[in-house]
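[1] Here is a sequence together with a model predicted from it:
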Amino acid sequence: MLMSSGVLGQTAGLSHVLDSQPADFIAQHYRSLAAKAFQEAVIPSNKEFWLKQKNVLKQRIIQETGVQRYPNLPLEIKETGMIVKTEYRIKNIRFQTRPGVYATANLYIPEGKGPFPGVLITHGHWPDGRRAVIFQEVAQVLAQSGYVALTIDAWGAGERCTIAGEQEYHGANLGASLFNIGQSLLGMQLTDNIRAVDLLCSLPGVDSTKIGATGSSGGGNQTMWLAALDERIKAAIPVVSVGTFQSYVMNSNCVCELLPHGLSFTEESAVLGLIAPRALKVFNANQDANPSFFPAEMLRTYANARKIYALMGAKEQLSYQRFDTGHGYWPVMQEAMLGWFDHQLKGIGDGSAKPRPSVLPLPAKDLATYPDNQREKEVASTADFCRQEGSKSLDINHFKIDKAYFDGKRESLKQIIGTREIRVIKRVDKLGDQDGWRRMVLRTMAGQTIPFLWYASRNKVTSYQLFIHSQGKDSLSSEAIEKAIQNKENVILLDLWGTGEQASPEAQQIDGRLPPFHTLARSALWLGRTVIGEWVADLEVMQKWLKQQGCEKLTISAYKETAVAALAFSIWNKTDRLILYDCPKSYHFDQRDSIDYYNMAIHLPGIIPWGDVALMKTLSTARMASYRERTMSGRVVE
């Protein structure tokens, strides 16, 4: 049973170590790392260098996102309904984006003789996905102006949610579950969008040499990545989505906008540079509320991307426009989009805004591929896909007893856990005693403050039991603590990175209603790190200090997400015993319900194909006891 802070006060005599809230070290540190990454991003000095780096960068993006290409896969387009208007018609369709997986979409086809330019429209985080009013408007404007427009539901959104007809947020723990099987929400979207371009190019009424792409917010992000990787996109307009990757750290963004390890090898200007010499126009809103998309951030990226366009002899092909609006795809933006696409894809006009034709959005149900919600099982949700792919990727080799294999797995796990700094002890301060507990603070050379409570055994034994919990030391079990004290062990109650008194108030505020560690987990992955890796680093520096106190036997009692960190720690560091409470038995996705039982710190990219929790336990040399092992949705495993 987990106790409240009040119970800790009764057991330990106090619930806090620090007398006042320290500065938000995590927010400051991560922003500093992101700023350093921006400054160190390589801007090519000559065209030859860039052309070499361009291919390397593309391959790294493909590797980190997990994007797939299926140029020879049948599209298997199926039409389930059609709406006929005076100047265009709309087809409600589904098509195959990867083997056995289908996406829901709408095709807007102008009347008249083609071939027409084609434009892919990608949506952001609006209810109804592709059928949201603003994306209908964009599609109608284009169709009435002589473009074939394709709108597609992003992975896990619109008609592709877990339960047909029920809206859900495709990010947070649900979207992050894709990391565990070695995929990413960004990569899933990119795979779909590349296939959407395949579809446009396959249509007899479309000129496959004149394909454009546009989208707003998360859809603008998709537009940028698609244009960067697919050279069939001749003109692209990402709307209210371009900023800097630096600004994504410690800000509120979706995991669909996350490139794992991104800031360890690139910045957004280089991704825009991948589009050169093809046409690119960036739209930003002066009144945008998200700091990641502020015009000031866009301009920093634009300045560096412009250097790449200049090397490619295409400075005139890159431009931007700011609008005195908020976040969205407003009519004034649609008019600017139409004039620019006419210039780039039709060769008419000078690119200036054109009055948009009148639009009349339709009820979302009219545009549904499955208006009765009886969708085909091949229209897979994130939950379906994670279950199916996770079971395929089980690495049976970890049952082999082979030293070389195990050594390799220990090393590859370090890549999964991510970069972790070696914490160097500056000093350890004792802030006073209360009811037998010493209030202690370990301070690192980097400025990190690690608070902990120490109940020193009167018998001066060399055995220590260290307690950790993802909700901080206030949530530890009083019964387990008292048992350790009765066994005459030294007892340490530690607040790990981002927990308890070591939490980031700024990150918690940004999280809002999203699962805990949403901001920190996302930010860590951008920097090539994981929360679990940060926890391992804290455990390593604590172990150094404990050894200085004469610790010879270390037991770690870890709860929920921190149990995985304790496991990883014990693989590389001598640990005598692990006591794991509510640890996931496996990272395999079991059900959508209760997906937030574990917080966002739990996710480790590629952990299932690596070998899962079972292999971690195999590699650990610690004696181990595990209580209430659970599925990823929190169900106790019998």
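    The structure has been received and is ready for your questions. Residues are numbered from 1 along each chain as shown.
[2] From now on I want contacts and neighbour counts done on CA atoms only, so please keep to that.
    Noted.
[3] check contacts around Gln136.
    Residues in contact with Gln136 (C-alpha atoms under 8 Å, 6 or more residues apart in numbering) are 130, 361-362.
[4] again, only this time at 10 Å
    Residues counted as contacts of Gln136 (C-alpha atoms under 10 Å, 6 or more residues apart in numbering) are 106, 108, 121, 130, 142, 151, 359-362, 364, 367.
[5] And the residues you listed, which two are furthest apart?
    Across the contacts of Gln136, the longest distance by C-alpha to C-alpha is 18.8 Å; it joins Leu142 and Ala364.
[6] quick one, which of the two is more surrounded?
    Leu142 (27 against 17; other C-alpha atoms under 10 Å).
[7] ok, for the more buried one, nearest residue in space, not its chain neighbours?
    Ala149 (6.5 Å; C-alpha to C-alpha, 6 or more residues apart in numbering).
[8] just checking, that neighbour is part of a strand?
    Yes: counting by DSSP: H, G, I helix; E, B strand; the rest coil, Ala149 is found in a strand.
[9] try this one side by side with the last:
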Amino acid sequence: MMKQNIMMALIVASMSLSASAQNNGNQPKTVAQNSYQDHFTRSLHDVMQDVSQRWGVRFKYNVDTIGKQLPYADFRIKPYSLEETLTNICKYFDFNWWKQNGNVYKIKPYEYPRRHTEEGEQMLAYLKTLYQNREQFETRKDSVRKEVRRILGIDRYMDSLVHKKPILGKVRRYDGYTVQNICIETLPGEHVFGSIYTPAKKGKHPLIICPDGHFGGGRYRADEQQRLGTLARMGAICVDFDLYGWGQSEAEYGKNSHQTDRAHVIQALNAEVLLDYMWNHRKDVDKTRIGANGGSGGGTHTVLLTVLDDRITAAAPTVNLASHFDGGCPCESGKPIQLAGHGTCNAELMAFFAPKPLLVVSDGGDWTASVPTLEYPYLQYIYNMYGAKEQVTNVHLPQERHDYGVNKRQANYDFFIRVFGLDCSKLDESKVKVEKPEVLQSVIR
């Protein structure tokens, strides 16, 4: 018996030496197996290193991964899909992944208004099961629009308006158009600040309400003035206004006010107040031609304005519309209006505008890259229910990024020339005077 035990010990020792010799060579070390008892837990850092090596990708982190442990770690790794693997890992920590350029992926905190393109595709497919004809779509539209209004809570604010006369600045005259500042007290002690761009030519003109986006400089930047001044030279009255907590509004509400859900409501309210003023008090407004046009966050509010107000007859949301993105700022998604109707998205909200003329401008460098293959076909499907498929158009700029550059502005010009009969011979941005910010600001008396 003793001889057998000695022989067994020699055999085990020999095997151990052999394994050690192999590990001193080029063979990988054997990693100790985790166990059922510890829920197959591994360090998140180690798991992500393994994933990086397996698929040959790099990760950037906007989250803290130090000390985090992942249970059932190896079971979350799917050898057939990197992205399913990342989803399985990230959801445990309420993270999300986003593909960047090339082989780089960014790991970020979960964002409720931002989803993957595939989720937008699934949402639109689901929505299409809710209506197979125009009548069913109209029923859905009426219900969701009412619920959006309720969730936004705008009627409570509208009922509290003070209805004071606006403060109008001196009319400044330029080549083919004028600019006049406007300030309206909306709620007690609160104001909306904006500017009115008007054609120099007398007569009835279409009106375009222009919510602003988050581009640097706000409504005072050059491309905003160029766009509105050019549209005015061609024959449209245009009105823009400060974002809540930006520009003059920042002095009134404070810098941090923009990062609140109140911004979502007040910006919509301000658009309505300005539209009401122009509608009721400007005799040069043609009430049959009312437009909405803005980019980025201004595009979000262009969509929202069409949901809230039936007076809008043509709309051009620019570098904004997507089924998988609600808007990354509280001024766009602070109120959960996308929960209306048991779930909706900006593409469906925009589809409620059918069959009126609609232009969607998109590019290849932001979330609107999916528009030509996803949101635009969906909009065509809805417009086709009304026999008006030709009334919705998409200008896609695949080589461009998120801005309000000249090609985006040109798409806006072409659209409003067509639907509002503007004078294309006046299309010359070089004729627009770019004013200093202080000139565009109102003086409260």
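    Done, it's in. In this text the structure is predicted, and so the values were computed from the model without any measurement.
[10] Can you calculate the TM-score here?
    Aligned and superposed, the two chains score 0.68 in TM-score terms (TM-score structural alignment, normalised by the length of structure 2); 337 aligned residues with a C-alpha RMSD of 3.2 Å.
[11] quick one: which of the contacts of Gln136 of structure 1 is nearest Ala270 of structure 1?
    Checking those one by one against Ala270 of structure 1 (C-alpha to C-alpha), the nearest turns out to be Ile121, at 23.0 Å.
[12] if we can go back for a sec, could you list every residue that touches the aligned residue in structure 2 for the residue nearest to Leu142 of structure 1?
    Counting by TM-score structural alignment, Ala149 of structure 1 corresponds to Cys238 in structure 2. Contact analysis of Cys238 of structure 2 by C-alpha under 10 Å, 6+ apart lists 179, 195-199, 205-210, 227-232, 291-293.
[13] cool, Val12 of structure 2 as well?
    Here Val12 of structure 2 is in contact with Ser18 (C-alpha under 10 Å, 6+ apart).
[14] Over to Gln39 of structure 1?
    33, 246, 267.
[15] Check the spacing between the alignment partner in structure 2 of the last one and Gln338 of structure 2 real quick.
    In structure 2, the position corresponding to Glu267 of structure 1 is occupied by Cys345, as judged by TM-score structural alignment. Between Cys345 of structure 2 and Gln338 of structure 2 the distance, using C-alpha to C-alpha, to the nearest Å, works out to 5 Å.
[16] between the two, which one's more packed in?
    For Cys345 of structure 2 versus Gln338, neighbours defined as other C-alpha under 10 Å are more numerous around Cys345 (23 against 20).
[17] hang on, isn't the more buried one packed against Ser323?
    Yes: taking contacts as C-alpha atoms under 10 Å, Cys345 of structure 2 lies within contact range of Ser323: 5.5 Å.
[18] Mind listing the shared neighbours of these two?
    Common neighbours of Cys345 of structure 2 and Ser323 (C-alpha under 10 Å, 6+ apart) are 120, 123-124.
[19] Looking at those residues, state which has the most neighbours.
    Gly120 (21 neighbours).
[20] Run the chain-centre distance for the helix or strand hosting it.
    Secondary-structure assignment from DSSP states H and E places Gly120 of structure 2 in helix 117-128. Distance of helix 117-128 of structure 2 from the chain centroid (C-alpha atoms, centre = their mean, to the nearest Å) equals 16 Å.
[21] What is the next helix or strand after that helix packed up against?
    As assigned by DSSP H and E, the chain's next helix or strand after helix 117-128 of structure 2 is helix 134-152. In terms of contacts (3 or more C-alpha pairs under 10 Å, 6 or more residues apart in numbering; DSSP states H and E), helix 134-152 of structure 2 is packed against helix 117-128, helix 154-158, helix 261-281, helix 297-308, helix 346-351, helix 375-385.
[22] In TSV: those, plus distance to Lys287 of structure 2.
    Below are these laid out as TSV (distance: least, C-alpha to C-alpha, whole Å):
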stretch	distance to Lys287 of structure 2
helix 117-128	33
helix 154-158	21
helix 261-281	7
helix 297-308	15
helix 346-351	21
helix 375-385	23
